[in-house]
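Enquirer: Would you be able to build a 3D model of this:
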Amino acid sequence: MVKKKGYIAIAALMSVLVSACGAQGTKEGGDPAPAAPKPKEPYTLKIWGGGVSAAEFNERFKAMFAQKFPHITVEYIVNGKGTTMPELVAAGDIPDIIRFDVPSIRTSYLDLGIGYDLSELIKTNKYDTQRFVKVFMDEVIDAGRSEAVYGLPMPPYFPQVLYYNKDLFDKFGVAYPKDGMTWDEIYDISKKMTRVDGGVEYRGFSSNPVNTLRDNPFSLPILDPTRDQLADPEKWKLLFTNLKRFYEIPNNKIEATNTNENAAFSKGKVALMPNQHSVYLTIPESVNWDMVTYPIMEGAPKLAPQRGPAYLGLSKTSKHKEEAFEVIMAMLSDEIQLADSKRGITTTLNSKEIEGALGTGHPVYSKKNMKAVNHYPPTPYTQKRKADLLDVPGATQQNLVGTTFIEVAQGKVDLNTAIRQLEEKLKAELDKQKNK
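Expert: You can find the predicted model right below:
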């Protein structure tokens, strides 16, 4: 995502109907003809898109605005220096529509005092929120720590898949992975694919530990939702153990300082990489890749681990709430989401038709096994902390898990000690929150 200030102006298009005689026309027989609809008053609608670039917004939505809302001039604002939500609120320049995700719902929205419950607008517009994947609607309500509906889920969301380098499998005569494989099967393949050939080291497996452990198949939180401790330490041990064995394969050691090992896959020397399907993940053309379903873990549900979508909400200060909500409905329409899906952007809707169109209009994705993305339904969202408990920022929790795992994978600390130390670090972070 491009994080720079950007504005899009979608010109207001209006036509004024004037009769030839300057007066109301008549029907045949002398009855007055119906008056032409009064043009809507033009105004400027401000939309804050977070990290989504102006170019992407323009590609996805500009034509729709010109057709459906010709009287609206859209001022599109990208998160950047001087245009963060706290800065905009401090300046009194608050957008009408705000894009936020679950990790930023508080810092970029609710804690700024601009949150607005969409429930009444949903009711008056008879808007069917059941058209969305249920876990996405449930998560935004839970993250808001109330019964309020602060946003509607906007594509994309980020389901986990398993990428593989076809050229390396061909080079070493190993069969490609298939949809529906288990972690044990992927481990066996990783051992076969880890080797030194012609003086070049080839790794069978690489991952971003923070990403892989956070988006786990159990939807396991880090901090316990109801107590000030690590959630289910035994399951965390299971997750650590499952991933650690890949870095115990000779010549497949984990990087010492880099938690984002995904870059190694892009160099063409790694055979397998678990990662999210994301239009923001760029793999060089030089890598002949494809994907299969994310591996299944014994004892875990057969679901696709995922990172949820962003949401479109309104600011309570907006003077155009009714029409801004109409804009949100249009941005999340079947028509727009079908076009998104063809670009490779995963839908937030319960629609097999739109799911099935994933990547069909994209020059790269149209040649890949995109069925792997939606082969399994998305996992439930990770349960949030109770509203009356202090919390630790999600990024802080994730980094603690990632750095702890790397120490285990490097053999610097044994698993039981590491899990105990992780819990101690989480409690120390909670103490910091208490002392703020």
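
Enquirer: okay, CA-based contacts and neighbour counts for the rest of this
Expert: Will do.

Enquirer: can you pull out the helices in the stretch 101-250 of the chain?
Expert: Assignment of helices within the stretch 101-250 of the chain using DSSP state H, counting those that start in this stretch yields the ranges 119-124, 134-143, 166-172, 183-193, 209-214, 233-244.

Enquirer: Second chain to compare with the first, below:
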Amino acid sequence: MKVSNCLATILALSMLVTACSSGGTQGTGKSGENNNKPAELVKREPTEIVFASELGKTPEDFEKEIGDPLRKKFPWLTVTYIERGTGKDITDLLTAGTPPDIYWYVYNRFPNKIQSLGLEYDMTDLIKKYKFDTSRLESASLKALDQFTGGKGIYGLPFVSSTSVMFYNKDIFNKFGVPYPKDGMTWEEVLDLAKKMTRNFDGTSYRGLASFHAYLLRENPQGLKPIDPKTGKASLNTEEWKKLFQSLLRIYEIPGNMRPKSRATNPELQAFAKDQNIAMAVLNNDLNHVKLIPEGMNWDVVSMPTYADKPKTADQASPWMYSIMSTSKQKEAAFEVLSYLLSDEFLLNESKRGVRTPTTNEQIKKAFGSDSPFFKGKNVGAYYYHQSAQPPSVSGNPQIMSLILDADTVVNNKFLDIILDGKDINTALREGDEEINKLIEKAQKK
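Expert: Below you'll find the predicted structure:
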């Protein structure tokens, strides 16, 4: 009996050890979470992760949208946010020896804000180690940085996929007795409708169509860039760019539909939301833009117009990216944080509050705006009606592509020269090409 009791005791202890061992590694199997976390992370050592951004976000919004959810998910984590402000640019933080662990930005700032400062960090190994499924993110957003990196490595992960949609003022259409626009319209159809909606009525001048043309030029569905990623030379003075200019110039050639005599970045948004004298406006889908629309305004949204040769294709994705800084001493913890911020669980909540995420999950797309009072009763399907256009071919020349922001400014200024000053389109494109090449030549001499 004693031998039998001893064997029973050994067997019980063996089962207990097996049970404890099987519970030692956490893993839920949910997309975006780890199933094989390294021992140092399982121990949950107290760790601080510092965020910073070139994009404005109040500390209150950061805590609500990012900080608090992270602390709830990772109680061992200290989350710190450096708000944008004087003396807190990424260059200032680097000089002070206090760069963040995670930085977020609009993708086209990567060459200037990260790459030129030597802060880029390839997350490929961490993506493999943590089995992060990049196929859950739309390729157009995921590959947005390739034109700056030559497609070698993954230096940022998208968490917002910005694109254009067309807002419209229902009250103006009701006033004129004209049917509302609908999803899937082409530019030709929208321009015809804009002509009908541009008129004087009861002493008020109404414009049929407005646009955020700087964005439409920059993120055009044709994949055109003012600097050729392959040659590193200006590429504005081409037939392709001329056709794009001509297509958007038609908006302002409609009699009575000229935009304000201003070189401001986007006076059209204010005119649509505040003055409320614009019937339709093709604008960026940024949630902050929607928040500018006053309560009580009778508006809705449809998909952005498409070109005949680019059916079902919106503009290029303009994603907001998360990057881990090369200087971070907490890269693994930072990546675990990013894995959660890009998990289906987190992206679903973001989608519900009206953020267009770069998800490929149809259920997350369908949930867009469902918890937001701004989108109640709106045609939210318009936000995912089209697919994003793919970014242009890769380059990988950081010295040249770091000038893309300046080149985009040249493009917008030349477009304004035409519509505001009456400059000939061929002259504007030729001058723009010359200005961009001078920027390139100057950069090469440094």
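
Enquirer: on that earlier part again, okay, the helices of the stretch 101-250 of structure 1, which one's buried deepest?
Expert: Ranked by mean neighbour count under mean count of other CA atoms under 10 Å, these are led by helix 209-214, which reaches a mean of 22.

Enquirer: which residue numbers in structure 2 go with that one?
Expert: Using TM-score structural alignment, helix 209-214 of structure 1 corresponds to residues 213-218 of structure 2.

Enquirer: and the matching stretch, how far from structure 1 on average?
Expert: Comparing stretch 213-218 of structure 2 with its match in structure 1 after superposition yields a mean distance of 1.7 Å (mean CA distance after the TM-score superposition for structure 1).

Enquirer: Any figure for the gap between the aligned residue in structure 1 for residue 107 of structure 2 and residue 94 of structure 1?
Expert: Under the alignment (TM-score structural alignment), residue 107 of structure 2 maps onto residue 102 of structure 1. Taking CA to CA, to the nearest Å as the measure, residue 102 of structure 1 falls 20 Å from residue 94 of structure 1.

Enquirer: and what of residue 177 of structure 1?
Expert: Residue 177 of structure 1 sits at a distance of 49 Å from residue 94 of structure 1 (criterion: CA to CA).

Enquirer: Could you do residue 88 of structure 1 as well?
Expert: Distance, residue 88 of structure 1 to residue 94 of structure 1, using CA to CA: 6 Å.

Enquirer: which of those two has more neighbours?
Expert: When neighbours are counted by other CA atoms under 10 Å, residue 88 of structure 1 and residue 94 differ, and residue 94 comes out ahead with 21 against 15.

Enquirer: Surely the more buried one and residue 316 touch.
Expert: No: because the distance of 9.4 Å does not satisfy CA atoms under 8 Å, residue 94 of structure 1 is recorded as not touching residue 316.

Enquirer: which residue ranges form the strands in the stretch 251-400 of structure 1?
Expert: Assigned by DSSP state E, counting those that start in this stretch, the strands in the stretch 251-400 of structure 1 fall at 270-276, 289-293, 306-307, 310-314.

Enquirer: Tell me which residues are up against stretch 136-154 of structure 1.
Expert: Outside stretch 136-154 of structure 1, the residues within contact range by CA atoms under 8 Å, 6 or more residues apart in numbering are 102, 105-106, 110, 115-119, 129, 132, 308-314, 332, 347-348, 381, 384, 386-387.

Enquirer: Which position in structure 2 pairs with residue 117 of structure 1?
Expert: In structure 2, the residue paired with residue 117 of structure 1 is residue 122, using TM-score structural alignment.

Enquirer: measure the closest residue to its match other than its chain neighbours to residue 147 of structure 2 for me?
Expert: The shortest distance from residue 122 of structure 2 to any residue other than its chain neighbours is 4.7 Å, reached at residue 155 (CA to CA, 6 or more residues apart in numbering). In this structure, residue 155 of structure 2 and residue 147 of structure 2 are separated by 12 Å, where distance is defined by CA to CA.

Enquirer: Tally up the residues packed near residue 433 of structure 1, please.
Expert: Taking other CA under 10 Å as the neighbour definition, residue 433 of structure 1 ends up with a count of 13.

Enquirer: just to revisit the earlier point, right, and the match of residue 107 of structure 2 touches residue 310 too?
Expert: Yes: assessed by CA under 8 Å, residue 102 of structure 1 is found in contact with residue 310 at 7.1 Å.

Enquirer: okay, the two: which has more neighbours?
Expert: More neighbours surround residue 310 than the other of residue 102 of structure 1 and residue 310, with 25 against 19 (other CA under 10 Å).

Enquirer: For the residue mapped onto the more buried one from structure 2, give its distance to residue 358 of structure 2.
Expert: Aligning on TM-score structural alignment places residue 310 of structure 1 opposite residue 320 in structure 2. The span separating residue 320 of structure 2 from residue 358 of structure 2 equals 10 Å under the rule CA to CA.

Enquirer: Could you name every residue contacting both of those two?
Expert: Contact with both residue 320 of structure 2 and residue 358 is made by residues 158-161, according to CA under 8 Å, 6+ apart.

Enquirer: List just the nearest of these to residue 287 of structure 2.
Expert: Residue 287 of structure 2 has its nearest neighbour among these in residue 160, at 10.4 Å by CA to CA.
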